[in-house]
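Enquirer: Sequence first, then the predicted structure, then my questions.
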Amino acid sequence: MIRWLIIIFLALLLINGLHGWLERIGLGRLPGDFRFRLFGRELFLPLASTVLLSLVAALIARFVKL
């Protein structure tokens, strides 16, 4: 369980770091991607984009396994 929480946290950090590039290709503006300001900093939680990228990765892994 802890391992999955760490993986999800790292995935969110990675997507947050790639935020500018992902917005250019259309990710980051999906319904379910949250932006808010907290203590003067803008935070971005890309929940819908994470789910979409996970599905794409799962499909790629399934076809590569053939």
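Expert: Structure's in. What do you need?

Enquirer: make it CA atoms for all contacts and neighbour counts henceforth
Expert: Fine.

Enquirer: The chain: helices as residue ranges?
Expert: All helices of the chain, identified by DSSP state H, fall at 2-17, 19-24, 47-65.

Enquirer: Quick one: those helices as a markdown table, columns for distance to residue 32 too.
Expert: Shown next, in a markdown table, are those (distance: least, C-alpha to C-alpha, whole Å):
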| stretch | distance to residue 32 |
| --- | --- |
| helix 2-17 | 14 |
| helix 19-24 | 14 |
| helix 47-65 | 5 |
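
Enquirer: one more structure, for comparison:
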Amino acid sequence: MSNSIGKYLIIIGACIVFTGIIIYFFYDKLQWIGKLPGDIRIEKENFRFYFPITTMLLASLVVSVLIKIIQRFF
């Protein structure tokens, strides 16, 4: 294995730990995630459909920005 794979694994692990810490300590303040305008939610008696379009777009934007920031340092 090369050095770069190990470096990327460490970065991915640190991101997962950081995300876990954020969710653990700020869960009550993050209730708006998944309930944004544009998220499709259909609830009927025996049927529930949920498609978080806006939440996915926001998550994609955040991940893209983080990847660009990480690429500048490495």
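Expert: Everything's here; your move. Just so we're clear, the structure is a prediction, and the values are computed from it rather than from any experiment.

Enquirer: TM-score for this pair?
Expert: With the length set by TM-score structural alignment, normalised by the length of the first structure, the two chains reach a TM-score of 0.58; 45 aligned residues with a C-alpha RMSD of 2.2 Å.

Enquirer: if we can go back for a sec, dump the helices of the first structure into JSON lines; add distance to residue 33 of the first structure and mean neighbour count as well.
Expert: Formatted as JSON lines, these follow (distance: least, C-alpha to C-alpha, whole Å; neighbours: other C-alpha atoms under 10 Å):
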{"stretch": "helix 2-17", "distance to residue 33 of the first structure": "11", "mean neighbour count": "12"}
{"stretch": "helix 19-24", "distance to residue 33 of the first structure": "11", "mean neighbour count": "13"}
{"stretch": "helix 47-65", "distance to residue 33 of the first structure": "5", "mean neighbour count": "13"}
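
Enquirer: List just the one of those helices that sits closest to residue 40 of the first structure.
Expert: Shortest distance between residue 40 of the first structure and the helices of the first structure, using C-alpha to C-alpha, is found for helix 2-17: 17.0 Å.

Enquirer: packing partners for that closest one?
Expert: Judged by 3 or more C-alpha pairs under 8 Å, 6 or more residues apart in numbering; DSSP states H and E, helix 2-17 of the first structure is in contact with strand 41-46, helix 47-65.

Enquirer: Distance from it to the middle of the chain?
Expert: When distances are taken as C-alpha atoms, centre = their mean, to the nearest Å, helix 2-17 of the first structure is centred 8 Å away from the chain's centroid.

Enquirer: How about stretch 52-60 of the first structure?
Expert: Distance, centroid of stretch 52-60 of the first structure to centroid of chain: 11 Å (C-alpha atoms, centre = their mean).
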